[in-house]
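[1] Below is the sequence, then the predicted model.
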Amino acid sequence: MSGGATFYDLFVIGGGVNGCGVARDAAGRGFSVGLAEKDDLASGTSSKSTKLVHGGLRYLETLEFGMVREALREREILLTIAPHLVRPMRFILPVAPGARPAWLLRLGLFLYDRLGVRQKLPGAKALDLRKAPEGAALRPDLRKAFSYWDGRVDDSRLVVLNARDAADRGADILTRAEVMRTRVEDGAWRIALRDRQTSAEREIAARLVVNAAGPWAESVLRGAIGARNPPRLRLVRGSHIVTRKLFDSDAAFLFQADDGRVVFAIPYQNDFTLIGTTDVDHSGAPEKAAITAEETAYLCRVASAFLARGVAPPDVLWSFSGVRPLNDDGGGTAAKVSRDYAIDETGIEGAPLISILGGKLTAFRHVAEQVVDRAAAHLGARGRAWTATPPLPGGDFSNGDLAAVEKDLAAKYPFLRAAEARRLAHAYGTLCDEILGAARRREDLGRNFGMGLSEAELDYLAGREWARTAEDVLWRRSKLGLHADAEKIAAIDAFLAGEEK
């Protein structure tokens, strides 16, 4: 290895929510940090969630009180530090014949409201669907329901803004950089990275490695790291479908399927409804995950059993599937495997290695905090845990009042349509000024790519958020892909590739 190679205190493999959370926490404590993601940030499981920050109401049935309590505590923190990305949402849980009885649902919600700190969200209550406006979205034979509150989240932007904050605090975020192999030399890691765009290789060094590769964590241990007898993961596929808007309510719905599972129907991007998720064992490469016809039919059937307006497979506009890495306990159905996480510390030849196995998106911040605490035990403490209070980039507005941010944005940039101001505020919060700058008319933002997407925004996403392709922009930095046609996609790709600048 060249004597001039970059040497980090801590190197993270994986640019999902856990990896970027670790990089942010460690950089903020004063460690030198590098992170490698073989594709785009959040390109795996972290962009393919049900878009919720929640405690996991159904996990009370399996007595996973500790996991639910932790998630509820983290829900409250995320509502505070990322108010542009994590916002309150009301959920309606109908009482269905033959499903969990009303008394059991009431008991579960009672526990749910009291297991964690709840300062920002109202408590649960019973509803008469014959009188409640939400009843209009449901079949008329459904009479009773309960309402409760959780959070919705823009999952991929949550990842990107953790990476942005990490980089602002000194971390090196390397996308399209694949870890090919590692070795230990003089008690430190030597890591060979390949640039997936140019195929060029280089070597870096680190005192400690964090394996945050999600569903690829086991294969990283077996392959690039060469660990013997690594912990086993059970890969479970969760699929979702998106249709045109199926109901007018701003609330989401939680349906009890006849197999005991639950399925969400959530208002999505103003004009659509998101329905999910499934739990199916997945074999093969995680990046090949795709919804099956059986999963599509299942989600349509469950939704149609409750909604006044039914849905069928031809109504599906888009679908996505993510692979959850769960701890393999050797038995049970995919739906019943615990979503809790484990942190494994099994060094290689004296070089410290920490692997994150399993877990829920909601708990990522606390997982990262524990990982960096453990890393500090090897590297020497630099600073205290800190991520529960400072806002993520763009979230530094008073009292989490996102409506006020929208209003200020519309006043400062009156050429923005209301829908554009809303999208920008929800995506960037107070970072909008970095994108719009001194613009006084739409033309000041450069070329218009349609969908409210300007040249100025693309420049920002490429320069500050590691976007390289139209897919990065349309499906992870935004959800504008639902409105994009082939011509728009080609134009964005050409611009980002420098062909039209």
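    That came through fine.

[2] Every contact and neighbour count from this point should use C-alpha atoms.
    OK.

[3] Need the residues that contact the helix or strand hosting G34.
    When secondary structure is defined using DSSP states H and E, the element that contains G34 is strand 33-37. The set of residues external to strand 33-37 that reach it, using CA atoms under 8 Å, 6 or more residues apart in numbering, is 8-15, 19-20, 23, 26-27, 170-179.

[4] Now do it: distance to the chain's middle.
    Here the centre of mass of C-alpha atoms in strand 33-37, compared against the chain's by CA atoms, centre = their mean, to the nearest Å, lies 18 Å away.

[5] Tell me which helix or strand comes right after that strand.
    Next helix or strand after strand 33-37 toward the C-terminus (DSSP H and E): strand 52-53.

[6] How far away from the center of its chain is that following strand?
    Centroid separation for strand 52-53 versus its chain: 8 Å, with CA atoms, centre = their mean.

[7] then this one, side by side with the first:
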Amino acid sequence: MNAGKIIDLLVVGGGVNGAGIARDAVGRGLSVLLCEQDDLAAHTSSASTKLIHGGLRYLEHYEFSLVRKALQEREVLLRLAPHIISPLRFVMPHVSSLRPAWMIRAGLFLYDHLSKREILPGSRGIDFRTHVSGAPLKKSLKRGFVYSDAAVQDARLVVLNAMDARERGATIMTKTRLIAATQGQQHWDATLQSTLDGATTQVQARCVVNAAGPWVGSLLSGALNTSARHHIRLVKGSHIVTRRLFEHDHAYIFQNPDKRIVFAIPYEDDFTAIGTTDVEYNGDPTKVTISAEETAYLCESVNRYFDIPVSPSQVVWSWSGVRPLLEEEVANPSAVTRDYRLDLTDEKDLAPVLSVFGGKITTYRRLAEEAMEKLQPLFSYMKTEDWTSHAPLPGGDIEDADFARFLKQFQQRCPWLPAATAKRYAHAYGTRVDTLLEGIHDIAGLGHLFGADLYEIEVRYLIQEEWALTAEDIIWRRSKLGLRLDSTEIGLLSTWLEMQTRMQTRTQTRAQNRTQKQTQNNSSTGDSQSDRVEII
């Protein structure tokens, strides 16, 4: 980005909302810089239940508008990113003491018809004596219901939005924090600071977009020195992962006596993810972890349904995140709305700030469109046409959004790749897998094997194309290979990455020294050499 140039938008926050807004804005002709204090999707956006869903339980809270919006987005996103978003069937066992069958049928009827469906099949009743999902359940459970939603690689969804924004002209700066900002009449004067080396960058922006998630309020009262008209409520959601608990490809949605629901979802082929909890949280969002009580709660929840009990000792991994939900006067955290508010300051003769309060991963794209509607009066040159609903995310330009056919063709092109690796590559990178494997025709060409099926070529790709810097970035956000690598292998990966960083730093230092030396030499030879260079 040119020094001294005033940009249109400074987006603060590299979660799904910030990345989605940056992508939409740059595609409309605005100049955009996004800064994120940690890694992309480092917090809330990588700690979801990994679902693109309407939210069946929100119907009980009469959130019909939110559910309709989310159901509409479900089909849109399935087409935009069929490699990282997949249809998933959910099974709900019927327990008459919790909810009557007529209520569930009515809710599923609404769920099927609140929005047009073209990809996903509708709901129906099932008999557990004959349906495949009945095998792991207690024999006292006779009947249930099945309906559709979708699974998503949530952190990759964020990265792909950031990649597309960059390819359209946006500047993406990770490990960069907004530390100060002065609000002028025409623009903001902002100071960004690298969390790696402390270097600062001065930026002038006509508008600041505050998409800081759990930090939206503290950013307003701190660096932006602006009051908030909405407030958020921090709610912790935790999940546990066990070895695979059932052999089929359906997920479960279990009702609990406390009126909450818990999912048990096929995860990364060999595992089952169980979640989520809803717990009030008042601590540091960067230090959120699951408690023993939450682990016990999740095990107890599924044990009401599974024939073979699940114990905390079976947990192989867990994740927790803080959801920044809109503050409401309700006691139960589960009942707090998952909808969002966009607040644009209207102070006369002062540069504006647009703040994002609340939201859920499923509706991020619609949120970005609504943000553009809010900003339209500020930028007369901004394109008004909504475009992201039909523009695939990087790797998502798969013919007819038919991932199964794409995977088969990819495996035929690369028969030397093990089937499991080919499947993982196809799901992670879609059509960009050709960039990943450019010029490679055998396993040896993938380079050093760190463990599982993590090869050097993929690590270098993630560093060069996807802002990965640390082992955690690679094995927990760009992938979930942390489930398959042991501590020694992770340590070797970390050491290799540190060596690459040192080598890159030395290379940059040498280049800077050569540039400085050349500049000094040019100055000592006088104007005649400069004239000669220009003529040549």
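    Perfect, I can see it now. If you're wondering where the values come from, they're calculated on a predicted model, not measured in any experiment.

[8] Fetch the TM-score of the aligned pair.
    Once the chains are laid over each other, their TM-score by TM-score structural alignment, normalised by the length of structure 1 reads 0.97; 499 aligned residues with a CA RMSD of 1.4 Å.

[9] Return a selection command, for use in ChimeraX, containing the buried ones of the contacts of strand 33-37 of structure 1.
    A single ChimeraX command is used to select the members of the contacts of strand 33-37 of structure 1 judged buried by 16 or more other CA atoms under 10 Å:
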select :8,9,10,11,12,13,14,15,19,20,23,26,27,170,171,172,173,174,175,176,177,178,179
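
[10] Average offset of the strand holding G34 of structure 1 relative to structure 2?
    With the two structures superposed, strand 33-37 of structure 1 lies on average 0.3 Å from its match in structure 2, counting by mean CA distance after the TM-score superposition for structure 1.

[11] In the stretch 1-150 of structure 2, what residue spans correspond to strands?
    Counting by DSSP state E, counting those that start in this stretch, the segments of the stretch 1-150 of structure 2 that form strands are 6-12, 32-35, 51-52, 85-93, 124-127, 143-152.

[12] out of the ones you listed, nearest to Q411 of structure 2?
    In this view, these are compared for proximity to Q411 of structure 2 by CA to CA, and strand 85-93 is the closest at 18.8 Å.

[13] could you say what helices and strands the closest one packs with?
    Under the contact criterion of 3 or more CA pairs under 8 Å, 6 or more residues apart in numbering; DSSP states H and E, the helices and strands touching strand 85-93 of structure 2 comprise helix 64-80, strand 143-152, strand 251-255.

[14] mean shift of the shortest one relative to structure 1?
    Following superposition, strand 251-255 of structure 2 is found to deviate from structure 1 by 0.1 Å on average (mean CA distance after the TM-score superposition for structure 1).

[15] Quick check: what element follows that strand along the chain?
    Beyond strand 251-255 of structure 2 on the C-terminal side, the first helix or strand identified by DSSP H and E is strand 261-267.

[16] Can you tell me which helices and strands that next one packs against?
    When contacts are defined as 3+ CA pairs under 8 Å, 6+ apart, strand 261-267 of structure 2 packs onto strand 251-255, strand 271-275, helix 292-303.

[17] So L350 of structure 2 lies in a helix, does it not?
    No: assessed with DSSP: H, G, I helix; E, B strand; the rest coil, L350 of structure 2 is coil; it does not lie in a helix.

[18] Please tell me how far the closest residue to G482 of structure 2 other than its chain neighbours sits from D527 of structure 2.
    Ranked by CA to CA, 6 or more residues apart in numbering and with sequence neighbours excluded, the top spatial neighbour of G482 of structure 2 is I475, at 4.8 Å. Shown here: I475 of structure 2 relative to D527 of structure 2, a distance of 54 Å by CA to CA, to the nearest Å.

[19] Between these two, point out the one with more neighbours.
    Neighbours were tallied for I475 of structure 2 and for D527 using other CA atoms under 10 Å; the higher tally belongs to I475 (20 against 11).

[20] Does K51 of structure 1 touch V153 like I think?
    Yes: look at K51 of structure 1 against V153 with CA atoms under 8 Å: they come within range, at 5.0 Å.

[21] Which of the two has more residues huddled nearby?
    More neighbours sit around V153 than around the other of K51 of structure 1 and V153, counting by other CA under 10 Å; the figures are 25 against 20.

[22] Show the contacting residues for the more buried one.
    When contacts are taken as CA under 8 Å, 6+ apart, V153 of structure 1 is in contact with 51-53, 85-87.

[23] need the residues you listed in JSON lines with distance to C432 of structure 1, can you?
    Written out in JSON lines, the entries for the contacts of V153 of structure 1 read as follows (distance: CA to CA, whole Å):
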{"residue": "K51", "distance to C432 of structure 1": "22"}
{"residue": "L52", "distance to C432 of structure 1": "24"}
{"residue": "V53", "distance to C432 of structure 1": "24"}
{"residue": "L85", "distance to C432 of structure 1": "14"}
{"residue": "V86", "distance to C432 of structure 1": "17"}
{"residue": "R87", "distance to C432 of structure 1": "18"}
